[in-house]
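Q: Quick one, what's the 3D model for this:
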Amino acid sequence: MPAEVSSPTRRDFLRMSAFTGGGLVLAYLGAGDSALAQISKPAASATNAADFVPHALIRIGSDGTVTLVSKQPEIGQGIKTSLPMVIAEELEVNWKDVRVIQGDLNPAYGSQGAGGSTSTPTNYNEFRRLGATARTMLLSAAAQTWDVPASECHAAESAIHHAASNRKLTYAALAAKAATLPVPDVKDVKLKDPAQFKLLGTRVGGVDNPSIVSGKPLFGIDVKLPGMLYAVYEKCPVFGGKVVSANLDHIKTLPGVKDAFVIEGTDNLRGLMPGVAIIAETTWAAFSARKQLDIKWDEGKGATESWAGFAEQAKKLSTQSGTTTLRKDGDVAAAMGKAAKTVEAAYTYAFISHASMEPQNCTAAYNAKDSSLEIWAPTQLPESGQNLVAEVLAMPKDKIKLHIIRSGGGFGRRLSSDFIVEAAAIAKRVNAPVKLTWSREDDMRHDHFRAGGFHFLRGAVDDKGKLSAWHNHFVSFGNKVTRDGKPQLQAGSGASLSGDEFPGRWLDNCLLEQTLMECNIPMGPWRAPGSNVFAWVFHSFIDELAHAAGRDPLQFRLDILGDKEIVPGTGERGQPYHVGRMKRVLQEAATRADWGKKKFPRGQGQGIAFHFSHRGYIAEVAEVTVSKQGELKVDRVVVVTDIGSQIVNLSGAEHQVQGSVLDGISTLMYPELDIQRGRVVQGNFNEYSLLRIKDGYTKVEAHFLKTDFPVTGLGEPAFPPVAPAICNAIFAATGKRVRQLPLTHTDLSWS
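A: As a prediction, this is how the structure comes out:
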């Protein structure tokens, strides 16, 4: 299957806008996410075209600078570097001539979200065409200037060359001429042969790296405006609780405090939560005053909830039939009865926090004269933030301007917009710009958490040692929502199991059931939602079944995958499952790790796992050492990925794989949240442990298979197989099976 490159019509493509100042600007308008559309309205006049470029992704200035706008939010995944590289490659510009700037929220840019590893697959083909079209127009400008056929010219190093006469014109010299030319028909725009790529596939440092290492203000928490005030926002420790009363008069007398007031909020756990805002001259003054807040809360029904209670409830539910049947094939009970071996196991994982290094924050300024709002936010979904503010504050969207600021980590947390609407609601009450800053405790106790879950599994292998039956009763969490005037239970993000999840579609006898427990705990996407725990559960249990059958875990998995090249079904995002791609990465990972060829002493071992998520096919082999005292050392993780026909930025791709492995190790080993009386117990990193620098000794080997499939992202796919590969290696080393996360619940000591 070749890489897909769609062919929009000329009218669907783009239209040049003329500017004073002699620059060429090509604008990108999203018709959904799939087409490049027209711009017929010129930019506002400016003495210099580089001063004002609305809706534009490319500017070639008369000074030789090539300005590329990065429209997606940068949250550490490197998209601010890699997507402009795609344009630069087709444009044939020297990367040293490129200046990348962050685009604000603008409907002219189309989709501007950053989540689900979608930024690259959404934009890759269209960005190539955008760069190629600009190059084609520059070629035409040079050919007309020299009065030669365009076919005799070629682009290279930010210039057009005519080899026959040994002439050259830089893009800077051609910008004004190119701006007068019509946009070529799509059939006249030729994309480069990927074999001729000079920039893509190389290692390019992040465009913000110099500013990051030198401490320049880049992040949301760095935003500073003239006359700015500072805010904190105290919410009920129990989710869904409301303010009854607060000592506001006293708070207003404290040093540096300018105001304090109650915000009633909404009934939506993902909207504007009720609370008390304190406005002060400095963040320190606001945080200090907060310590003297005395609030009486109506805690609501959430105050009865606890993790221990949920665990007990889940255990009782496991003996009953699931309330929802997700898949039912064959006769599982009969297959179990005929099986050579059966295995039962319960796998459990707790709620966890995103714990990004930069706590949530947002700056907002309300202009009472024209009832407009300006927002500076480190967000993954800027349009969602704008929509939520418009809904809650009853404002027209066109009165809300949102600047996208670099995020100090996202991992799905900044797909939610609660911190944005809080800042906006506070700013509307204050006659000055206001920066809202969450404390670490706010961030941890008012997160939109990765849902906890309980998987009660039964599996069987036949007399040939093959998997013959699979039953999973998944018990997890949902929030009560109202739709069409009727209350219903909605599964939390990561708490919804697909009937097509591996190995469901591959078996003749499979039963997948789900039961949701109602809770008041807000849940949201967490890096590789669902997959981040499902891979651990399924590939750990598959490993149990392989060992019960006395089979090699690698061959056992290959047998389950079978001989079909593609397995149909709805799959992830409606996609079929390409078995051939998964088998190739699995076999390649085994080969590179010398699977089955090493003899490990007791206390050392290898484990293998794979997973398909976010369009990526990933397999991993982990090698571990476990001391007799139970101390774990992950020695090596071999990762093989198939994410399509092109690695955009090799340096960025390697970093994403390495980061996924370290994040996977950290999440396996340490973090969990306890819920007591409706409250999250842990509040800071002294109570909520993560992997430390001293623990980051794992050797990570990243290998990329280049295939003829569409290019996709890499921020999430390499994360899911980490935990099961390590846990399976732990079993190989010690005979101890890990069935509860985090790893601190399992005694790994051996003798």
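Q: contacts and neighbour counts: CA atoms only from here.
A: Will do.
Q: Contacts only, for the nearest residue to Pro237 once chain neighbours are set aside.
A: Spatially, and ignoring its direct neighbours in sequence, Pro237 is nearest to Arg679 (5.7 Å; Cα to Cα, 6 or more residues apart in numbering). With contact set as Cα atoms under 8 Å, 6 or more residues apart in numbering, Arg679 has these partners: 237-239, 303, 306, 445.
Q: Neighbour-wise, which one of those leads?
A: Neighbour counts for those (other Cα atoms under 10 Å) peak at Val238, which has 26 neighbours.
Q: hang on, the earlier thing: return the distance of the residue nearest to Pro237 relative to Trp307.
A: Distance of Arg679 to Trp307, given as Cα to Cα, to the nearest Å: 10 Å.
Q: now swap in Trp297 and tell me
A: Distance, Trp297 to Trp307, using Cα to Cα: 22 Å.
Q: same deal with Lys706?
A: 45 Å.
Q: Before we compare anything, build this one as well:
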Amino acid sequence: MTVDTPINPARRDFLKTSAVAGTGLVLGFYFDASSGAGRGVAKPGAPEAAGEFRPNAFIRIAPDGRVTLTSKQPEIGQGIKTSLPMVIAEELEVAWQDVNIVQGDLDPIYGSQSAGGSRSTPTNYEEFHKLGATARTMLVQAAALTWKLPTDALVARDSAVHHLPSGKRLSYAKLAPLAAKLPVPPADQVKLKDPQEFRLLGTRIGGVDNRAIVTGQPLFGIDVQLPGLLYASYVKSLAFAGQVASVNLADIKKLPGVRDAFVIEGTANLKGLLPGVAIIADSTWAAIDAGKQLQVVWNEGQVAQQSWKGFAAQAESLYRQPAGEVLRNDGDVEAALAGAAKTVEAKYVYPFISHASIEPQNATAWFKDDGIEIWAPTQNPEAGQRIITEVLGIPKDKITLHITRSGGGFGRRLIPDYIIEAAAIAQRVNGPVKLTWTREDDLRHDQYRAGGFHFLRGGLDDSGKLSAWHNHFVTFSHPVFKDGKPVVELGAGANLSGDEFPGRWVPNCRIEHTALACGIPMGPWRAPRSNVLAWVFHSFIDELAHAAAKDPLAFRLELLGDKGFLPGTGEQGIPYDVNRMKHVLLHVAEKAEWGRKQFPRGQGQGIAFHFSHRGYIAQVAEVTVSKDGKLKVDRVLVSTDIGAQIVNLSGAENQVQGSVVDGLGALMFQELDIDKGRIVQSNFGDYPMIRIADAPPKIDVHFLKTDFPVTGLGEPALPPLAPAVCNAIFAATGIRVRELPLRKTDLSWS
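A: Now for the predicted structure:
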């Protein structure tokens, strides 16, 4: 892993990017005395102990020197519980060994607490610097008052304030009581550190929960224990949103350990409280075992007629017909294709897949005193609170939501269906109750990454340059009603923007989609949209490069051209900087010795890039394919540009390597079949995940520090993996992969 030399963007381009990416938080966290107006809460409530210093809702310094920092974002494995407090600690000038990190519960004092879209870092980074710097400034002021010296004669470092000429030192512990009495300084009196002076940021810091995880300490939602806790299972129709027609509740209530069983009517909202049968028992296993003995007759509805085979047949019949919606229509695609020197046509297909988090969905709820208390591993606690209010009518101020660590999320825990199930069950229980999904529940009632069908045509002119691009995307939608009228609403992650690469780079370009009505729930899956669109587009671009008899790297660079800075793409409305993309592309090619290495038949390199969630990522994969078709990914090289600062070098490297392995697992193995409106697969026995033997033995990660705002890294490095590997397979064997997962393609060669 390396951190490479920065590039210097034009100041105008930097300001444009800053204006978009640096929008800050919904709520500020400090008091701007110069304006006389509070942004957020400067000193929330009275100090918990005499002499405790609490300059804002995130920092507490006790009289004994203990420093407690609150992490507000949900920790789902992306390392945010460590990295964001590091930002505060850097500016606070506190020794990391003095810091204790606590997870903040859902509270409006913290601003937005949702973790998704790799937004936790970019939406908090600048504000968290201000939090730490404001507290440091107040501690220095306290020392200045104590010594009767000017503040600019003092230095804060290692949890203390120093007067270097005299060697005097006052610890934060001694300064805390006085600092607590000082007013919060105005913003113009708070100076942020020069990044050149950072001593903590950019270093390797282990996760704050690592020791507890490896020693099996209770951290996760599934670990929650309370006095008098009861346990619940919730059985739903395998065909989505099916309603209970009849059920043997009397028999179930007689089973050992079962306390109660009842039907919840629910609704047809695939992201809400679906109909089902709740079972309350003395243990998780008693509740799950009783669920297996349920005899339910379901009214399954029209979704029971849907299947993947049927969707595929519909897609074949629809793609030659007028599209449901045209997203981009530049030039004259048909004329350009008719006049092209060469044309290429291909169909790319990918299936529905599951998030398959290690920790199944769960939540603990306790309904008491007309309110409810929730413990949940959630990426979106606000959504959990909101759905409880909407469905159960409990006011927000009567809902307490504790955010536990999540055993994986990848977008799944943005949707609070398991939270509302636990809450609805708790209303019928006298005491706390924990709902735990089984692995089968988790796989068969996920919010899936949507499948899709892309019918592509490309045209090359006499010089081998891409002159025409046509993509008819057949995707999936949910029929919903708004204002009493049926409307088409694309499933999460099943949409496509006309600005997606290479849309604006081709003079004759038509991008369109047609939606199939689908009763299967869909939700964001790590790097939504990008995780499949990158595979489709960069694989087809590779086909076009070979058809043009051009080097795949040179073809991509020519296609990117010199457009510079493109505002307002479909990727969260974020601008696209062509120069940054070319920089990472050239960098990874150099590190991979692209075009300078000779490979025997059966071995090859593939290259791809993608702009995803503010990150510019390029990858080269090196593979070996045996004659009998066995694939081994030997090495993956990754060049990333995520801005001016790597917060936690260890965590950043972990996120890139994890993205590569996760992306490879989805490419090679993951597939869900749909039959009679239900998921066919039930567990890891028929839904295989990547194993250690299939992971690349080498993943070389390079961070290119640039003078742009800092962004997140949980998602951007995943999308280029699949096309890089598939393009390498073609280079090694001449076999083009156009359907996922990879195991559906025969890779044997002679």
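Q: Measure how buried Leu327 of structure 2 is and give me the count.
A: If you count neighbours by other Cα under 10 Å, Leu327 of structure 2 ends up with 16.
Q: Quick check, it in contact with Gly498.
A: Yes - Leu327 of structure 2 lies in contact with Gly498 (Cα atoms under 8 Å); the separation is 4.8 Å.
Q: Show me the strands in the stretch 1-150 of structure 2, by range?
A: With DSSP state E, counting those that start in this stretch as the criterion, the stretch 1-150 of structure 2 has strands at 2-4, 30-32, 37-39, 53-56, 59-61, 67-71, 99-103.
Q: so which of those strands comes closest to Thr733 of structure 2?
A: strand 2-4 (31.7 Å; Cα to Cα).
Q: got the contact list for the closest one?
A: Taking Cα under 8 Å, 6+ apart as the rule, strand 2-4 of structure 2 contacts 701-705.
Q: for stretch 644-653 of structure 2, same thing?
A: With contact meaning Cα under 8 Å, 6+ apart, stretch 644-653 of structure 2 is reached by 1, 78-79, 83, 86-87, 201-207, 701, 703, 705-710, 713.
Q: Weed out the non-buried ones from these.
A: With neighbours counted by 16 or more other Cα atoms under 10 Å, the contacts of stretch 644-653 of structure 2 contain buried members at 78-79, 83, 86-87, 201-202, 205, 207, 701, 703, 705-710, 713.
Q: just the helices in the stretch 351-500 of structure 2 please.
A: Ranges of helices within the stretch 351-500 of structure 2 are 381-392, 417-426, 439-444, based on DSSP state H, counting those that start in this stretch.
Q: that older thread, among the buried ones among the contacts of stretch 644-653 of structure 2, which lie within strands?
A: Judged by DSSP state E, those include 701, 703 as members of strands.
Q: quick one: the strands in the stretch 551-700 of structure 1?
A: Assigned by DSSP E, counting those that start in this stretch, the stretch 551-700 of structure 1 shows strands spanning 566-567, 577-578, 604-613, 616-626, 632-642, 675-676, 679-680, 699-704.
Q: Could you dump these into JSON lines with distance to Leu748 of structure 1 added?
A: Formatted as JSON lines, the strands of the stretch 551-700 of structure 1 follow (distance: least, Cα to Cα, whole Å):
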{"stretch": "strand 566-567", "distance to Leu748 of structure 1": "38"}
{"stretch": "strand 577-578", "distance to Leu748 of structure 1": "36"}
{"stretch": "strand 604-613", "distance to Leu748 of structure 1": "12"}
{"stretch": "strand 616-626", "distance to Leu748 of structure 1": "7"}
{"stretch": "strand 632-642", "distance to Leu748 of structure 1": "8"}
{"stretch": "strand 675-676", "distance to Leu748 of structure 1": "26"}
{"stretch": "strand 679-680", "distance to Leu748 of structure 1": "28"}
{"stretch": "strand 699-704", "distance to Leu748 of structure 1": "22"}
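Q: Of the ones you listed, which is nearest Asn431 of structure 1?
A: Across these (criterion: Cα to Cα), the nearest stretch is strand 679-680, sitting at 34.4 Å.
Q: any idea how far Val5 of structure 1 is from Ala27 of structure 1?
A: Taken as Cα to Cα, the span from Ala27 of structure 1 to Val5 of structure 1 is 19 Å.
Q: With neighbour numbers in mind, choose between the two.
A: Neighbours around Ala27 of structure 1 and Val5, counted as other Cα under 10 Å, are more numerous at Ala27. The numbers are 25 against 13.
Q: what sits against the closest residue to that one other than its chain neighbours?
A: Using Cα to Cα, 6+ apart and skipping residues adjacent in sequence, the residue nearest Ala27 of structure 1 is Ala56, 4.1 Å away. Neighbouring residues of Ala56 of structure 1 by Cα under 8 Å, 6+ apart: 25-28, 69, 109.
Q: If you rank those by neighbours, which is first?
A: Counting neighbours by other Cα under 10 Å, Val25 leads the contacts of Ala56 of structure 1 with 28 neighbours.
Q: That one reaches Pro54, doesn't it?
A: No - using Cα under 8 Å, Val25 of structure 1 is not in contact with Pro54, being 9.7 Å away.
Q: Is Leu191 of structure 1 in a helix, a strand, or coil?
A: Judged by DSSP: H, G, I helix; E, B strand; the rest coil, the three-state class of Leu191 of structure 1 is coil.
Q: what's the closest non-adjacent residue to it?
A: In space, and not counting its chain neighbours, Leu191 of structure 1 is closest to Ala132: 5.9 Å by Cα to Cα, 6+ apart.
Q: if I pick the residue lying closest to Ser497 of structure 2 once chain neighbours are set aside, what's in contact with it?
A: Nearest residue to Ser497 of structure 2 in three dimensions, chain neighbours excluded: Gly570, at 5.1 Å (Cα to Cα, 6+ apart). With contacts defined as Cα under 8 Å, 6+ apart, Gly570 of structure 2 is in contact with 496-500.
Q: same thing but 7 Å
A: Gly570 of structure 2 makes contact with 497, 499-500, according to Cα atoms under 7 Å, 6 or more residues apart in numbering.
Q: and if you look at Val93 of structure 1?
A: 156-158.
Q: same thing but at 6 Å, please
A: 157-158 (Cα atoms under 6 Å, 6 or more residues apart in numbering).
Q: go on, the one 4 residues further on?
A: For Asp97 of structure 1, the contacting residues are 65-66, taking Cα under 6 Å, 6+ apart as the criterion.
Q: Could you do Met138 of structure 2 as well?
A: If you count contacts by Cα under 6 Å, 6+ apart, then Met138 of structure 2 has Ala179 around it.
Q: ok, it to Tyr348 of structure 2 distance?
A: 59 Å.
Q: And the spatially closest residue to Arg413 of structure 1 that is not a sequence neighbour, how far from Arg445 of structure 1?
A: Spatial nearest neighbour of Arg413 of structure 1, chain neighbours left out: His354 (6.2 Å); criterion: Cα to Cα, 6+ apart. Counting by Cα to Cα, the gap from His354 of structure 1 to Arg445 of structure 1 is 11 Å.
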